[in-house]
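Q: got a structure for you, letters missing:
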């Protein structure tokens, strides 16, 4: 057995162990930490499967931003009564049986694949040069399933509206508290002064390189959101009030530009979300840049949570 095979087996065993620990641990904070570690390990697994785009998304969204949201939920739950009915043993056994059934189904599908696996990959690769993109993942997202990509960004905005709707009436239009994550200390302030310049450049690079190599709007937007949150949590900048016009403009800039280019496709390319010949790549890059800003602001405000105090005049 080669070293790579030993590493893969050890990685799978570690992922299963961390996943089981996430479910079995009793402390909510420990479960969230295990979940973040689980996401990072999955990122390594995706790299081993040569799916770098998926690995970047898993590390940024699955482990990073989702872990931050869960940490905020845990911190908030400590200050309120979140007690609920006790889940009995029959319900637990039924849940375990359902999970085992899903695992068995996935195992059967993986161990007994069809003789001829249907795929559109050759068609995609043949048509990819027409878009001017070098990254097949970006080509699929913005050419072959552009409507799904547009709706994903709309869903992100709807999720943010759902979080904002949790605010009390007196605080609507006001500012998120963000006190649930950390108390400002010299080390945090030092990191908030040191990391953002590097992180901003890296986030812009992730967006720009997505047209040719692994990367894109979600990965770049997540990095920018993390840098913004770091500055806010450190106390160097206050979280903006959700009623600010510039904030709402940035939130909708990406989806609105995407939709406008899609509607223009009816006029110039005879189809919705189609691109005129020779202009596909610059239009897609423009959409990616706008989406990066919108995603960064949306993820940052999602992590900040609902407004908790009225806007200061």
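A: Structure received. Keep in mind that what you see is a predicted model, and the values were worked out from it rather than measured.
Q: hey, let's count contacts and neighbours off CA atoms from now on
A: Fine.
Q: OK, contacts around residue 220?
A: Listed by Cα atoms under 8 Å, 6 or more residues apart in numbering, the contact partners of residue 220 are 202-207, 292, 296.
Q: okay if I get the residues you listed as CSV plus distance to residue 194, secondary structure and neighbour count?
A: Converted to CSV, those look like this (distance: Cα to Cα, whole Å; DSSP: H, G, I helix; E, B strand; the rest coil; neighbours: other Cα atoms under 10 Å):
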residue, distance to residue 194, secondary structure, neighbour count
202, 14, helix, 16
203, 15, helix, 26
204, 17, helix, 20
205, 18, helix, 15
206, 19, helix, 24
207, 22, helix, 24
292, 22, helix, 30
296, 19, helix, 27
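Q: farthest-separated two in those?
A: By the measure Cα to Cα, 205 and 296 form the most distant pair in the contacts of residue 220, at 14.1 Å.
Q: residue 313: neighbour count?
A: Per other Cα atoms under 10 Å, the neighbour tally for residue 313 reads 3.
Q: if you could redo that for residue 117, that was the one I meant.
A: 6.
Q: assign it to helix, strand or coil.
A: Secondary structure, DSSP: H, G, I helix; E, B strand; the rest coil: residue 117 is coil.
Q: take the one below as the second:
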């Protein structure tokens, strides 16, 4: 039964990948890509990588939404020539063949430093090794990832005209939302927020964490805005900007405090590592949720009222 399920998942992935590549319309290709991401999340679950599956499902959904928005703005482009398409197909086949060879020829059991890497993490009092690694061994990477998201939002805001950059962005469909959408926007957000808080809280000891929770919160906020139940925030709002930078700023400040207590940047005090990490996770969840929602909404498009 399990083998049959795995075969169906692999076949579905291949079909969706080919559909995304062969679709003549950009919108159909983006929809196929979103379906590919959802099926891939199931594959990660089958492989036991639940953290990766949650990230794929959450971030992949917002990525697909951005692609759909981009397709509505894109102008028709010239089709690549047949030799170029054949060359790209050959390159993809070569990469796929190389990866398959490496996987099939890997020693069994594969060499791993997992045991040695996980052993010191017990001092953090975290049950989820993924969270422990992201905020211990890779704390600098995690900090830089959040900073990159902030820079991405700044880049998007810079696309607005000078007179509108502090105004509210346009929300697709908010002017005339359908009744089913308004009903869904009233019923789903409370459930989504509870699930997001749960995913965030258990992230210290089980699969979950800030990125997955933030994406879910951002999706619930976008649903409310698209249903016209709340106005889009003005991008010049001081509180909004404080939420954007608050999480990364707190992360950086606590990292700098590491110079005073443990003696190095992004080092957590002994016995206080878990409370500090949970505090960072909560702060980053808030900032990332706002950042992701604002990235999807795009630059300001309305002049602020006097």
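A: Here it is on my side, so go on. Predicted, not measured: the structure shown is a model, and the values here were computed from it.
Q: can you redo the contacts of residue 220 of the first structure as TSV with distance to residue 51 of the first structure?
A: Formatted as TSV, those follow (distance: Cα to Cα, whole Å):
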residue	distance to residue 51 of the first structure
202	20
203	20
204	21
205	19
206	16
207	17
292	21
296	23
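Q: for these, which one is nearest residue 149 of the first structure?
A: Among the contacts of residue 220 of the first structure, residue 292 lies closest to residue 149 of the first structure (Cα to Cα), at 12.9 Å.
Q: can you find the partner of the closest one in the second structure?
A: Aligned against the second structure by TM-score structural alignment, residue 292 of the first structure finds its counterpart in residue 285.
Q: how near is its match to residue 203 of the second structure?
A: Separation of residue 285 of the second structure from residue 203 of the second structure (Cα to Cα, to the nearest Å) stands at 12 Å.
Q: so what sits against both of the two?
A: Taking Cα under 8 Å, 6+ apart as the contact rule, residue 285 of the second structure and residue 203 both touch residue 210.
Q: not counting sequence-adjacent ones, nearest residue to the counterpart of residue 165 of the second structure in the first structure?
A: Counting by TM-score structural alignment, residue 165 of the second structure corresponds to residue 172 in the first structure. Using Cα to Cα, 6 or more residues apart in numbering and skipping the chain neighbours, the partner closest in space to residue 172 of the first structure is residue 307 (6.5 Å).
Q: counterpart of the one you found in the second structure?
A: Match for residue 307 of the first structure (TM-score structural alignment): residue 300.
Q: about what we covered before: any idea how many residues pack against the match of residue 165 of the second structure?
A: 21.
Q: report the contact partners of it.
A: For residue 172 of the first structure, the contact set (Cα under 8 Å, 6+ apart) comprises 242, 307, 310.
Q: do a quick rundown of the helices in the first structure.
A: For the first structure, the helices defined by DSSP state H occupy 3-24, 28-48, 52-57, 66-77, 89-111, 121-131, 136-139, 146-164, 186-209, 217-233, 245-268, 280-304.
Q: need the winner for burial among those helices.
A: Ranked by mean neighbour count under mean count of other Cα atoms under 10 Å, the helices of the first structure are led by helix 217-233, which reaches a mean of 25.
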